[in-house]
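A.B. asks: Pasting the sequence and the predicted model now:
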Amino acid sequence: MRNSLSTLCDHFIENRDNIKKTFNWESAYLIPICAAMFANERQKPDANKMKHCRDILKEQVGLFSNFRGTGKLVMITMMAIDHNPEHKLENALEVYSSLKKHFFTSQYLPLVSMMITNMAGSVRYDTIAARTRHIYELMKHDHPFLTSSEDSVFAALLAMSELTDEQIVEETKRCYDCLKPEFFSGNAVQSLSHVLALCEGIAEDKCRKTLTLFNALKERGRKYGTNYELATLGVLAMIPADEASVIDDILSVDRFLSEQKGYGIFGIDKKQRLMHAGMLVTSDYIGVPDGLTSSTAVNAAMSLIAAQQAAMCAVIASTSAAASSSGSGGA
């Protein structure tokens, strides 16, 4: 395994274990995602800072606020990553107010709010919120039975892209039509199509690369998940690197994770483990600036970063929904 990737893997496991010690009652599915978020920023979680962020959250939002719902640990993580968590939450609440003018409140809006504060200036909050709603309506028009509040995450990412609304609709549709015959879950394919729409390139080529990667991993004995994991596959397929090298890296990280506590028989299953491996490989490639000497290369890297955030938010949203559903079932 390459040194940079090996170091990233070690940091990921260390981050996961440290977060678990501090928030051991939180979801076993969310903790690795938060660990990966710190790893993406090449940061290590500070227990005292995370507790401080938790306290800020308690002080600033009510007990029944969606900021303190099933995705609370994600909110804490996003604040802790920032150098000024108080200001981060203040901006997120401002975006949240703008979004609530256009959306019914949901557990996904805080994720969208935090994401927008990372990628946009405050003068654009109202404009982005309105465009997010418009893009969401276009999604719903094309797929009324598939589109739900979870898709507001992707709508926000697309709203901050340089694509026109018409380009977004066309690109997403072409990707969806190309991929749907290959996968059972229409909802997962829709999420994957949104991720691919964020990346540069011809729709058919992007879909072909995604399917080639999926089949190549399957041939090597690793079947990639086709539910909420699918969005991260699109990110991997768009990495500007040799496909064989990417596959070798994924398999190396997957083997490493299989030897770690929490990924065994009674831990996280093989499909999620492979998704975590893919996220780490993507993070390693994105974190390497070598070769980004042209504007085209820089734009491609930025597209990958945006797509990775979208994929991670999809995972967070899905695991949050699963946790919520489980809690309701036991009531």
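C.D. replies: Structure's in. What do you need?
A.B. asks: can we go C-alpha only for contacts and neighbour counts from here?
C.D. replies: OK.
A.B. asks: any idea how far Phe23 is from Arg16?
C.D. replies: Between Arg16 and Phe23 the computed distance is 10 Å (C-alpha to C-alpha, to the nearest Å).
A.B. asks: Next: Ala323.
C.D. replies: 16 Å.
A.B. asks: and what of Glu219?
C.D. replies: 38 Å.
A.B. asks: Neighbour count: those two, which is higher?
C.D. replies: More crowded of Glu219 and Phe23, by other C-alpha atoms under 10 Å: Phe23, with 15 against 10.
A.B. asks: now that one: how far from Asp242?
C.D. replies: 39 Å.
A.B. asks: for Met75, same thing?
C.D. replies: 35 Å.
A.B. asks: shouldn't Val189 be in contact with Tyr228?
C.D. replies: No: checked against C-alpha atoms under 8 Å, the pair Val189 and Tyr228 is beyond contact range at 9.1 Å.
A.B. asks: Same drill for these two, tell me which one is more crowded.
C.D. replies: For Val189 versus Tyr228, neighbours defined as other C-alpha under 10 Å are more numerous around Val189 (26 against 23).
A.B. asks: ok, second structure coming up, stack it against the first:
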Amino acid sequence: MQVDMIRHEVETTYDKVKSLAGWSVTKNVVLTITSYYVTATEEFNAVNFSRAMASLKERAGWFSPLRGHLLPMMAAFMTQSANSMDEEADLLFVKQRALKQAGFRNSIHSYLAALLMSDDPKMFEEEAERAKKLYDAMKKQHFFLTSEDDYAYSMLLGKKGEDPELHARAMRVYYDALRKEGFRAGNELQWLSQVMTYTDITFHSRLVKRAAEVFKMLGDDLKVKPIHYPMIGFLTVFDVGDQKISEVISITNELERSKQFKWNREMALSLACGIMLHHLTESANQVGVSMATSFEMVLQAQQAVMAVTVASVAISSATSSSDV
């Protein structure tokens, strides 16, 4: 991969998104939207993006969690659909209502989870209930850590159809094992433990060792933070080799040279990981990425990681500002 071309694409897409998203949108959100288009090699379509934002605004009440600086991010994720933006917005709200009926709270995280649902209305209730059962089982394993920012992972992993109690228990086993390898306790480690069950809920100690190896490889050259734990998980479960990890480091270093990442360097590594995973899924025979259920699910997983991360940061920042 030509890292200079990747950097150019990021800078170009960033400027286009920023011009349409509005002055009130935080830089982290603009970078996440940019990451979505660059990672999925989707060309930014200004018309569709604007229509998606307008459709969401028309349907969101004044006190809706969609209002504010996170709305452009949701609009970007909607543009991947072949439906009209009005149809896609209507579908999103129907999905979110199904999640609310299943017991999920009305928050930005429930809308993120709704994005990961299928488009078959006959499946909405079943998918919502599966996600809620897994979420409740996760809550039993980690009562204080499990919160709204786990909604998207509950949906993504709940669609696997595993026994929720066994699945949640596997996450806890991974959490404890990863903690012993030096990963910092907290929400990010819980996300990593969830990702480790993406392809198989059976505990494998070798995956724990490999995650630690990937963490060290990245940490030797880059500043790796807990926020990167989920991406380390995907690099691990998709068996990404050392050579490709080195490429991730090269891409990250190139992106960090861009002014867009001057105060957001942690986003550079997340984007580099996403680009690598997308590249490998296009030639799945290379490194065992064929373990993934489908190319689309891998992309959805990446989007969920980025969206949940940014939503958590944005919401906490807004809360802190309001308390001042």
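C.D. replies: That came through, no problem. In this text, all values refer to a predicted model and were calculated from it rather than measured experimentally.
A.B. asks: hang on, the earlier thing: looking at Met75 and Asp242 of structure 1, which has the bigger crowd around it?
C.D. replies: The neighbour comparison of Met75 of structure 1 against Asp242 (other C-alpha under 10 Å) goes to Met75, with 21 against 8.
A.B. asks: which residue lines up with Lys303 of structure 2 in structure 1?
C.D. replies: Slight slip there: residue 303 of structure 2 is Gln, not Lys. Aligning on TM-score structural alignment places Gln303 of structure 2 opposite Gln309 in structure 1.
A.B. asks: what's the neighbour count on that match?
C.D. replies: Neighbour tally, Gln309 of structure 1, other C-alpha under 10 Å: 20.
A.B. asks: Spell out the secondary structure type for it.
C.D. replies: Here Gln309 of structure 1 is recorded as helix under DSSP: H, G, I helix; E, B strand; the rest coil.
A.B. asks: if I look at it, how far off is Met78 of structure 1?
C.D. replies: Between Gln309 of structure 1 and Met78 of structure 1 the computed distance is 12 Å (C-alpha to C-alpha).
A.B. asks: ditto for Phe67 of structure 1
C.D. replies: From Phe67 of structure 1 across to Met78 of structure 1, the span is 12 Å (C-alpha to C-alpha).
A.B. asks: So for the two, which sits in the more crowded spot?
C.D. replies: For the pair Phe67 of structure 1 and Met78, the greater number of neighbours falls to Phe67 (29 against 22), based on other C-alpha under 10 Å.
A.B. asks: if I pick the closest residue to that one other than its chain neighbours, what's in contact with it?
C.D. replies: Nearest in space to Phe67 of structure 1, with sequence neighbours left out and distances taken as C-alpha to C-alpha, 6 or more residues apart in numbering, is Pro110 at 5.7 Å. The contact partners of Pro110 of structure 1, by C-alpha atoms under 8 Å, 6 or more residues apart in numbering, come to Asn66, Phe67, Met75, Ala92, Tyr96.
A.B. asks: Give me the subset of those lying in helices.
C.D. replies: Met75, Ala92, Tyr96 (DSSP state H).
A.B. asks: on that earlier part again, mutual contacts of Phe67 and Met78 of structure 1, please.
C.D. replies: With C-alpha under 8 Å, 6+ apart as the test, Phe67 of structure 1 and Met78 reach no residue in common.
A.B. asks: Off-centre distance for stretch 278-296 of structure 1?
C.D. replies: Offset of stretch 278-296 of structure 1 from its chain centre (C-alpha atoms, centre = their mean, to the nearest Å): 16 Å.
A.B. asks: Give the buried residues for it.
C.D. replies: Within stretch 278-296 of structure 1, the residues that count as buried by 16 or more other C-alpha atoms under 10 Å are Gly278, Met279, Leu280, Val281, Thr282, Ser283, Asp284, Tyr285, Ile286.
A.B. asks: measure that stretch end to end?
C.D. replies: First-to-last distance for stretch 278-296 of structure 1 - C-alpha to C-alpha - comes to 24 Å.
A.B. asks: what sits up against that stretch?
C.D. replies: Stretch 278-296 of structure 1 has contacts (C-alpha under 8 Å, 6+ apart) with 4-5, 8-9, 36, 39-40, 232-233, 235-236, 239, 246, 249-250, 253, 297-298, 301, 304-305, 308.
A.B. asks: Generate a ChimeraX selection restricted to the buried entries among these.
C.D. replies: ChimeraX command restricting the contacts of stretch 278-296 of structure 1 to the buried ones, with burial defined by 16+ other C-alpha under 10 Å:
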select :5,8,9,36,39,40,232,233,235,236,239,246,249,250,253,301,304,305,308
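A.B. asks: So which of the contacts of stretch 278-296 of structure 1 sit within helices?
C.D. replies: Judged by DSSP H, the subset of these located in helices is 4-5, 8-9, 36, 39-40, 232-233, 235-236, 246, 249-250, 253, 297-298, 301, 304-305, 308.
A.B. asks: Looking at structure 2, name the residue matched to Gly291 of structure 1.
C.D. replies: In structure 2, Gly291 of structure 1 lands on Asn285 (TM-score structural alignment).
A.B. asks: Assign a three-state SS to that match, would you?
C.D. replies: Following three-state DSSP, we place Asn285 of structure 2 in the coil state.
A.B. asks: where do the helices sit along the stretch 151-300 of structure 2?
C.D. replies: Along the stretch 151-300 of structure 2, counting by DSSP state H, counting those that start in this stretch, helices occupy 151-158, 164-180, 187-195, 205-221, 229-237, 242-256, 265-281, 295-323.
A.B. asks: Dump those helices to TSV, plus distance to Leu134 of structure 2.
C.D. replies: TSV is the format used below for the helices of the stretch 151-300 of structure 2 (distance: least, C-alpha to C-alpha, whole Å):
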stretch	distance to Leu134 of structure 2
helix 151-158	6
helix 164-180	5
helix 187-195	11
helix 205-221	22
helix 229-237	18
helix 242-256	32
helix 265-281	26
helix 295-323	17
